[in-house]
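# any chance you could fold what I've pasted below:
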Amino acid sequence: MPRKATAALAAVLLAVTLAACGGDSEDQTGAITVWTEENLPDRMNAQKAVIADFTRETGIRVELVGVAEDQFSQLVTSAAAAGTLPDVIGALPLASVREMEAADLLDTETPGRIVQSLGRDSFSARALELVSTDGTLLAVPSDGWAQLILYRKDLFEKAGLEPPDTYERLRTAAERLNGDGMAGITLGIAPRDPFTAQSFEHIALANGCELVDGSGNVTLDSPQCVRAFQFYSDLIRDHSVKGAQNLDSTRATYFSGKAAMTVWSSFILDELAGLRNDTLPSCAECRTDRGWLAENTGVVTALRGPDASEPAQYGEIVSWAIPREADTEAAERFVTYMMDEGYERWIGMAPEGKFPTRTMFRDRWASLPAGVDDKRPLSEVYPAEVIDALRTGTDSFDRWGIPQGQGKLAGAIMGELPVPKALAAVVNGSQTPQAAAARAKADVETIKRGIR
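Next up is the predicted model:
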């Protein structure tokens, strides 16, 4: 889960109106409203700076509104009913794009023009695919973040273990390294935490477990999914930290040096490197060397299970969306600017969680400084092979439901969280993996029937 989601609880709606620097320009064309889910204070300030340059160049004034991710559905529904939708929405996750598509709230012509004008070949093909329906672009994909498996390289080398890039290698490492105050792995299992859903989806996709088939039928009781339920629950029950571990506790356990592995989003990478004072690694070695844990951490991007033909990785693509009633001309100019002249500063707000969807910026991305209190390019912290895998990650991201045209269902289950609840039942022993998979399928089918 991205760090912005954890901050969403603190702020539902933050509005900042940017004065029209250069507002006397002959090119003055009025004002637009832009919602952004990049609503942390430092990122709002970074966007204000880019927008001020946009206004100076075009004369278009921008009202920037920070929107909390967990409040988006309610806000967009209310705004649509009141006729007050913004002209542009930024950093919009895949499920939210599909939610707006289902409600017929999207301008589906302008995104295609923007991508065409910038050069379709300059975009990650997979990113474009994930925000398209039958070849029609619903939004302009701006960047992405990835789910990762982090592991202690020093412990693996000492034990003669291979990197945990398959179910078998991951299980073997968790068994071997568990004990003497060290958990083999720390995984999210809190039943009401979206982080658990994201972590499991990463593990499940690796085994070919899909939410739905090509016809939209829910398939969570497939053999691939049952095995994923079994594998995930076994890791937690036998080799993880006891209790309902969540986003914060899994990070804290790994940072304290008390877990050999964890599954977390790429937003952890600057924290792991000791570049944020509010979330510093706390292991014994880290007290004298902030970068020790990063230097001794390996990163696995894609995982493969025994029932899958190839590795898979959970990833999120966020986009610029333009609602149907927008000031189309001004919105098009704004999004084009943010994906071109302003793009380096956009992805530079948090390089660890903003992998470029425009391929021409991948080399530059690797040298952008990450962090808050201390800043260093990720390429100075992590090996070249890790950086290469991260910056090209948007080419291979996978997600439940979205490729099959069930994006609104994918979004709905992140609200209801039927899968984490089923997983928790396996871990506490009240259900078998088979029964839990069947329960999750039934619950998702119920959710699906309730979607308009």
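# CA atoms for contacts and neighbours, from now on please.
Fine.
# which one's the longest strand in this structure?
Determined from DSSP state E, the single longest strand within the chain is strand 140-152.
# for it, buried residues please.
For strand 140-152, burial by neighbour count (16 or more other Cα atoms under 10 Å) applies to 140-152.
# what do you get for stretch 245-253?
Quick answer for stretch 245-253 (16+ other Cα under 10 Å): 245, 246, 247, 249, 250, 251, 252, 253.
# so how far is that stretch off the chain centroid?
Here stretch 245-253 is found 17 Å from its chain centre; the criterion is Cα atoms, centre = their mean, to the nearest Å.
# same check on stretch 114-131?
That offset, for stretch 114-131, works out to 19 Å (Cα atoms, centre = their mean).
# and this one, so I can compare the two:
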Amino acid sequence: MGKKHSLAAVIVTAAVAMTACGGGGTGAAEQKELNVWFNDPGPKLQDTVKTLITGFEKSHQGVKVNLRFIGGADTHQQFVTAIAGGAPPCVATLGNTWTPEFAQMGALAPVDLTPDQAKQKFVGSMVDSVTNDGKIYGYPYNVANRALVYRKDLLEKSGLEVPKTWDETKAAAKKLAADNKADGVAGFGIVGGEIWYYLPMVWNWGGEIATRQADGKWQATMNTPQAKAAFDFYASMVRDDKVAPAESAGWLGPDAVQSLSLGKVAMGLYGPWQVKSLVAQKPELKDKLGVALIPNGPGGNNDTFAGGSNLVIFNQCQYKEDATALLHYMVQPENVTKYTSGIGMLPAGLDGMKAEAETGSFADDLYRPFVEQAKHTRYIPTDPGWGRIEGKGSIINAMQALIGGKSDVNTTMSDLNTEMNAAFGG
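Sure, this is the predicted structure:
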């Protein structure tokens, strides 16, 4: 999800297996069944999902939804196996980094939106994740992005303003680390074990992760001066400046959250779901925390990655009209916000996002900057080989090599570029 985001992408799936497509009989009175798989969000949100599904059934007589909660490391493989076996889901919410893969496999059906219509209804970066060859293969459902989270009290004590550029961020981190050395507080908490915290910095430096060629193929651009400078800057906060804990080279998102919870970092990049969870566990921290937009880089932008999930319809779905009705129902602002508020993410629909920002859980001053940051998001290259890049850990390995000083930046980024191009061409 990060996104894939660090939360292990929330996945909502509505599916009709081949045996269920025919229902329980024949004729006009046949009941149509949609089997729904939903990544287990915990007992409280399970009830929210059940209530939403019940509402859909009441408003769509003759359609029965069988709800099943799924999840875990093998979720992606469950979809692959179902497709290969000729019994894929009918409607599914896929992590947005998976959607291009399944669309390009021919497993997904186009939905009832043109690209222009989709851009008017949903966050643009999420629309990019469902666009393939000029067609739209899903409804963006929720969006997950990070912003700069900082300790207001520590910045005030050090006489610092909230940094607006990456250079200002490093300077502030140095002072925060020095001023709070006795308490063991790091100036900035990096997350070396998850690419979504630092890969977008390539954009901040004015570079691209990869570019699409005239023949439609993707070409990696991680060996450019911008990409090298962005990665080396992030690594240097641990390697050279010592403003981040040495162990943060291998941190995942939860490690960074725990460090913030324990008062051991003064600043870092976090998602709203992480901040909401932290405040729920330690309410006394809320007044000490502030959220701001991600710092601008030398490239003049503060764009970051948009993680999240998309509602899609699989090609073999017999009941596409009812599947489309389910998509419409799930993304209605009054419905999607009931779920996204609980998981601490934003609706991917612009109307739902507006409702959250004005009167919902993101109306709070602490969380409102995440809404603005969502407007400054981009999507990764839509090549199906991206999954191989993630799975192999190529980008993480490059960052950790830089942090550890095991390889110079030119060699490291050149090797990374070669690995990525091999995956794109595979």
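# related to what we said a few turns ago, including distance to residue 397 of structure 1, could the buried residues of strand 140-152 of structure 1 go into JSON lines?
Formatted as JSON lines, the buried residues of strand 140-152 of structure 1 follow (distance: Cα to Cα, whole Å):
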{"residue": "140", "distance to residue 397 of structure 1": "16"}
{"residue": "141", "distance to residue 397 of structure 1": "13"}
{"residue": "142", "distance to residue 397 of structure 1": "14"}
{"residue": "143", "distance to residue 397 of structure 1": "12"}
{"residue": "144", "distance to residue 397 of structure 1": "9"}
{"residue": "145", "distance to residue 397 of structure 1": "9"}
{"residue": "146", "distance to residue 397 of structure 1": "8"}
{"residue": "147", "distance to residue 397 of structure 1": "10"}
{"residue": "148", "distance to residue 397 of structure 1": "12"}
{"residue": "149", "distance to residue 397 of structure 1": "15"}
{"residue": "150", "distance to residue 397 of structure 1": "18"}
{"residue": "151", "distance to residue 397 of structure 1": "21"}
{"residue": "152", "distance to residue 397 of structure 1": "24"}
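# middle-most residue in structure 1, spatially?
The structure's structure 1 has its C-alpha centroid closest to residue 316; by Cα atoms, centre = their mean the separation is 3.8 Å.
# counterpart of it in structure 2?
Residue 316 of structure 1 maps onto residue 307 in structure 2 when the alignment is built from TM-score structural alignment.
# got the contact list for its match?
1-5, 9, 95-97, 126, 143-145 (Cα atoms under 8 Å, 6 or more residues apart in numbering).
# just give me the closest of those residues to residue 386 of structure 2.
Of all those, residue 386 of structure 2 sits closest to residue 97, with 8.1 Å by Cα to Cα.
# give me the aligned partner of the closest one over in structure 1.
Residue 97 of structure 2 maps onto residue 95 in structure 1, by TM-score structural alignment.
# distance check, that match against residue 413 of structure 1.
10 Å (Cα to Cα, to the nearest Å).
# more crowded one of the two?
The neighbour count for residue 95 of structure 1 versus residue 413, taken as other Cα atoms under 10 Å, is higher for residue 95 (25 against 18).
# can you give me every residue that contacts residue 233 of structure 1?
For residue 233 of structure 1, the contact set (Cα under 8 Å, 6+ apart) comprises 423, 426, 427.
# can you list the buried residues in the one helix or strand it maps to?
Applying DSSP states H and E as the criterion places residue 233 of structure 1 in helix 223-239. Of all the residues in helix 223-239 of structure 1, those buried under the rule 16+ other Cα under 10 Å are 223-236, 238-239.
# between these, which sits nearest residue 211 of structure 1?
Looking at those and their distance to residue 211 of structure 1, the nearest is residue 225, at 8.8 Å (Cα to Cα).
# trace that closest one over to structure 2, please.
Taking TM-score structural alignment, residue 225 of structure 1 has residue 227 as its aligned residue in structure 2.
# might you report the residue contacts of the alignment partner in structure 2 of residue 197 of structure 1?
If you follow residue 197 of structure 1 across to structure 2 using TM-score structural alignment, you land on residue 195. By Cα under 8 Å, 6+ apart, residue 195 of structure 2 lies in contact with 2, 395, 396.
# distance to residue 329 of structure 2 and secondary structure for the contacts of residue 307 of structure 2 - can I get that in CSV?
Formatted as CSV, those follow (distance: Cα to Cα, whole Å; DSSP: H, G, I helix; E, B strand; the rest coil):
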residue, distance to residue 329 of structure 2, secondary structure
1, 23, coil
2, 26, strand
3, 24, coil
4, 25, strand
5, 25, coil
9, 21, coil
95, 19, strand
96, 20, coil
97, 23, coil
126, 19, helix
143, 18, strand
144, 21, strand
145, 24, coil
